[in-house]
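Asker: Next one to model:
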Amino acid sequence: MNRANHFNQISVYSNAVESPVTLLDDGDYLMSYSLGTPPFPVYGIVDTASDIIWVQCQLCETCYNDTSPMFDPSYSKTYKNLPCSSTTCKSVQGTSCSSDERKICEHTVNYKDGSHSQGDLIVETVTLGSYNDPFVHFPRTVIGCIRNTNVSFDSIGIVGLGGGPVSLVSQLSSSIGKKFSYCLAPISDRSSKLKFGDAAMVSGDGTVSTRIVFKDWKKFYYLTLEAFSVGNNRIEFRSSSSRSSGKGNIIIDSGTTFTVLPDDVYSKLESAVADVVKLERVEDPLKQFSLCFKSTYDKVDVPVITAHFSGADVKLNALNTFIVASHRVVCLAFLSSQSGPIFGNLAQQNFLVGYDLQRKIVSFKPTDCTKQ
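Answerer: Okay, the predicted model is just below:
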């Protein structure tokens, strides 16, 4: 389903590409890269549940984060509009043809919360770092140039790493071997790396792997979560919701902070944790979490919660499962919802997480990501 492979022809010596990733205060992870010729530095939220690269462009009618310079396509020698008659335009969900004589490909994304982003699909050169060269240029990469949005970005855009045909990973697949990895550092003053190609291999002691399940459009990476365990208490991941049954029952998402579980599964997990944590229960001052304790984070004594994926047991410690809600209040950082299960980025911190889309596996390796 990758119709964009032919866009990028680069040297075989560039099969080890990387980009710095930093943590924002709101829990999003930001990737830096460059667009256009000459290269213009931009930033985007690393999002494995999005299948397009979005960037807020100059002359945007309604955009956010006006303090950062926006990409201006008119200054780039390699910028081109994507015709609505092109195969790529027709292969992407949410596209339409402009009503003027230009007949360019327009794109709209509507989110579940009612927000939206609208813009043009353009073709541009993306520049990333490399092990072997200072920079590697990927010409004719399809980008969404935002002209109108009511989404409040803490960055200039989004870097979609999902499975759709115009995600960054899909478009670079012929050059990076359909592999990428990231290591999410838990503190904002330390950057880590998003790696592509040969540099993204995850192996060695402690590595566990589970199968990716692709569904309609191949946009999301579904994993099969069988159960959680808290000590000797095993909570089966079964729910009255059909979305939580069978293979491919949870989405792994670097663009969502907290892990989201069906109501009945969350209730059992919360009870299991509450039974073993010997701390005073208090209300959440943020009014977001339902299980909170009076404690400082450095002294919190909580159990390891193991996520039992098919073929892979991932042990989550306090860093992955609890959050400081306020001074002397820590909360279980899972949310309850029937909108669909998500394995969020907090649970992935201090793991080297590798995606091998050729083999259809995700691997986890416990790692100090501040040293990557």
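
Asker: rest of the way, CA atoms for contacts and neighbours
Answerer: Will do.

Asker: ranges for the strands of the stretch 201-350 of the chain?
Answerer: All strands of the stretch 201-350 of the chain, identified by DSSP state E, counting those that start in this stretch, fall at 208-211, 222-223, 225-230, 233-236, 250-252, 259-261, 281-282, 292-294, 305-309, 312-316, 322-326, 329-332, 334-336, 342-343.

Asker: Show me what the fifth one is packed up against.
Answerer: It refers to strand 250-252. Applying 3 or more C-alpha pairs under 8 Å, 6 or more residues apart in numbering; DSSP states H and E, one finds that strand 250-252 contacts strand 222-223, strand 342-343.

Asker: Quick one: closest of these to Val208.
Answerer: strand 222-223 (13.2 Å; C-alpha to C-alpha).

Asker: The closest one packs against which elements?
Answerer: By 3+ C-alpha pairs under 8 Å, 6+ apart, strand 222-223 packs against strand 250-252.

Asker: Reformat the strands of the stretch 201-350 of the chain as JSON lines; add distance to Asn148 and mean neighbour count.
Answerer: Output for the strands of the stretch 201-350 of the chain, formatted as JSON lines (distance: least, C-alpha to C-alpha, whole Å; neighbours: other C-alpha atoms under 10 Å):
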{"stretch": "strand 208-211", "distance to Asn148": "37", "mean neighbour count": "20"}
{"stretch": "strand 222-223", "distance to Asn148": "30", "mean neighbour count": "24"}
{"stretch": "strand 225-230", "distance to Asn148": "37", "mean neighbour count": "22"}
{"stretch": "strand 233-236", "distance to Asn148": "43", "mean neighbour count": "16"}
{"stretch": "strand 250-252", "distance to Asn148": "28", "mean neighbour count": "24"}
{"stretch": "strand 259-261", "distance to Asn148": "29", "mean neighbour count": "23"}
{"stretch": "strand 281-282", "distance to Asn148": "42", "mean neighbour count": "16"}
{"stretch": "strand 292-294", "distance to Asn148": "39", "mean neighbour count": "21"}
{"stretch": "strand 305-309", "distance to Asn148": "39", "mean neighbour count": "21"}
{"stretch": "strand 312-316", "distance to Asn148": "39", "mean neighbour count": "20"}
{"stretch": "strand 322-326", "distance to Asn148": "34", "mean neighbour count": "18"}
{"stretch": "strand 329-332", "distance to Asn148": "36", "mean neighbour count": "24"}
{"stretch": "strand 334-336", "distance to Asn148": "30", "mean neighbour count": "21"}
{"stretch": "strand 342-343", "distance to Asn148": "28", "mean neighbour count": "24"}
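
Asker: To check against the first, give me the structure of this:
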Amino acid sequence: GASSLPLGTTTSTLPHSSRGATMASRGWRRPLASLPALALAFLLLAVAAAAAGSPDRTAASRPPLVLPLTLSYPNASRVASSRSRRGLAEGGHPSARMRLHDDLLTNGYYTTRLYIGTPPQEFALIVDSGSTVTYVPCASCEQCGNHQDPRFQPDLSSTYSPVKCNVDCNCNSDKSQCTYERQYAEMSSSSGVLGEDIVSFGTESELKPQRAVFGCENSETGDLFSQHADGIMGLGRGQLSIMDQLVDKGVIGDSFSMCYGGMDIGGGAMVLGAMPAPPDMVYTHSNAVRSPYYNIELKEIHVAGKPLRVDPRIFDGKHGTVLDSGTTYAYLPEQAFVAFKDAVTSKVHPLKKIRGPDPNYKDICFAGAGRNVSQLSEVFPKVDMVFGNGQKLSLSPENYLFRVNHEVIIF
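Answerer: Below is the predicted model:
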């Protein structure tokens, strides 16, 4: 049924250009790849990719899991999945929060550290609310790129076990082990075998290490092959999702949250499990029956208090508006993007419009916006996103702009 997503705190902007539809559509995959969509600089509500569920549900007093987020180079993922249930529920405070580093604006995705095996082997994984499988390169992989950390070595873990072939999975050639395969819109792919091992979340977490199923890659292609991050941490709706596995074990509350640092800050934090909602938390619904993705009903976009002159139905495609922490850009149908561009441009006439940094793409760039982030709101208008239940999320300029350097602003 319908569920709820918290809206509100800060979300950081990510690089934009019209190439986003092909370069960064791993999070959106085929549904958007077929649209004449253009990229926008604000990442649609990756703001609080907190889970879907009713805010009035109460979780057991299980410790939430707090993970630091670090940043790396662009790319993400998504997978069709089934199942739904999640809810922001009341619970204890996070056990720890870490100050994070890295420069947000020079990177296109967020990673966290996950530890697999006994003794633990460390990996930097893209946090992806649009994907349902967590995977890392296997030591035996002959078609995997060079990544941030050494590959996972099952033989060095005393607690590793393969997921044996069964009626609920696809199997390898000798029918001994379950396999997985994921293909993405930007033509990258990941495939391998499924294993089970102890997964731990770092010294700042109150949650004890847990057994979980994950993918051990035998092949990577495209951006997955070339990216710096080791792999993907799947947080989407689905049986293999890390979230679903932990919730099914009863070790965490039925929700997760993300908070990103702003421009010039970077990093952020992620909480797996229930935590007290701020008193001013704003909710909007996510219909799990309609879509396997974390979707919301976006009705209008306002620029400087005025709604864009577009039919609200253009925001309401097959899946509605999808929240995806693994997608670098936000996507709008072309009609909405053009209206947004015109509305913003009309408010910043004092600035000089200049060529973008890449001559191959028609980025919209302005010079002379000032070096201080706080100055942006003096020049650029506020943007409001209005949802089906009437709730509104306000975005400051740093939430929808990308700064190329200290003087050049782009969206």
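
Asker: Out of the helices and strands packed on strand 250-252 of structure 1, which gets nearest to Cys84 of structure 1?
Answerer: Comparing these under C-alpha to C-alpha, the one sitting nearest is strand 222-223, at 30.9 Å.

Asker: returning to what we had before: figure out which of the helices and strands packed on strand 250-252 of structure 1 is closest to Tyr33 of structure 1.
Answerer: strand 342-343 (25.9 Å).

Asker: in structure 2, what residues pair with the helix or strand just after that closest one?
Answerer: Sequence order places strand 351-356 as the next helix or strand after strand 342-343 of structure 1, per DSSP states H and E. Using TM-score structural alignment, strand 351-356 of structure 1 corresponds to no residues of structure 2.

Asker: out of the helices and strands packed on strand 250-252 of structure 1, which comes closest to Met201 of structure 1?
Answerer: That would be strand 222-223 among these, by C-alpha to C-alpha, at 19.1 Å.

Asker: Pro20 of structure 1 matches what in structure 2?
Answerer: Checking TM-score structural alignment: Pro20 of structure 1 goes with Pro68.

Asker: nope, Gly197 of structure 1 is what I was after
Answerer: Applying TM-score structural alignment, one finds that Gly197 of structure 1 aligns to Gly273 in structure 2.

Asker: The longest helix along structure 2 vs structure 1 - mean distance after superposition?
Answerer: The longest helix of structure 2 (DSSP state H) is helix 334-347. Compared with structure 1 after fitting, helix 334-347 of structure 2 has a mean deviation of 0.7 Å; criterion: mean C-alpha distance after the TM-score superposition for structure 1.

Asker: Would you check the span in structure 1 matched by that helix?
Answerer: The aligned range for helix 334-347 of structure 2 in structure 1 is 263-276, by TM-score structural alignment.

Asker: if we can go back for a sec, reformat the helices and strands packed on strand 250-252 of structure 1 as CSV; add distance to Gly177 of structure 1.
Answerer: CSV is the format used below for these (distance: least, C-alpha to C-alpha, whole Å):
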stretch, distance to Gly177 of structure 1
strand 222-223, 20
strand 342-343, 25
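
Asker: Out of those, which is closest to Thr210 of structure 1?
Answerer: That would be, of those and by C-alpha to C-alpha, strand 222-223, which comes in at 7.2 Å.

Asker: Determine how far the closest one lies from the middle of the whole chain.
Answerer: 13 Å (C-alpha atoms, centre = their mean, to the nearest Å).

Asker: same deal with stretch 206-218 of structure 2?
Answerer: 19 Å.

Asker: which residues make contact with it from outside it?
Answerer: Contacts to stretch 206-218 of structure 2, defined as C-alpha atoms under 8 Å, 6 or more residues apart in numbering, come from residues 63-65, 95-96, 133-138, 140-144, 152, 163, 179-180, 190-201, 240, 242, 245-246, 251.

Asker: which of the residues you listed are buried?
Answerer: 63-65, 96, 133-138, 141, 144, 152, 163, 179-180, 190-201, 240, 242, 245-246, 251 (16 or more other C-alpha atoms under 10 Å).

Asker: Give me the subset of the residues you listed that lies in helices.
Answerer: Filtering these for helices - DSSP H - leaves Ile242, Gln245, Leu246.

Asker: any idea what the first one aligns with in structure 1?
Answerer: Just to be clear, that refers to Ile242 of structure 2. Per TM-score structural alignment, Ile242 of structure 2 is aligned with Leu168.

Asker: The residue of structure 2 positioned farthest from its centre and Cys165 of structure 2, how far apart?
Answerer: Here structure 2 reaches farthest from its C-alpha mean at Asp174, the gap being 35.6 Å by C-alpha atoms, centre = their mean. Asp174 of structure 2 is 9 Å from Cys165 of structure 2, where distance means C-alpha to C-alpha, to the nearest Å.

Asker: Kindly report the same for Asp264 of structure 2.
Answerer: Note on Asp264 of structure 2: its distance to Cys165 of structure 2, by C-alpha to C-alpha, is 48 Å.

Asker: Start from the N-terminal end of the stretch 1-150 of structure 2 and give the helices.
Answerer: Per DSSP state H, counting those that start in this stretch, the stretch 1-150 of structure 2 carries helices over the ranges 20-23, 30-33.

Asker: Over which residues of structure 1 does the last one lie when aligned?
Answerer: Aligned using TM-score structural alignment, helix 30-33 of structure 2 spans no residues in structure 1.

Asker: one step back: among the strands of the stretch 201-350 of structure 1, single out whichever gets nearest to Phe351 of structure 1.
Answerer: Ranking those by proximity to Phe351 of structure 1 (C-alpha to C-alpha) places strand 312-316 first, at 9.5 Å.

Asker: for that closest one, packing partners?
Answerer: Using 3+ C-alpha pairs under 8 Å, 6+ apart, strand 312-316 of structure 1 sits against strand 208-211, strand 305-309.
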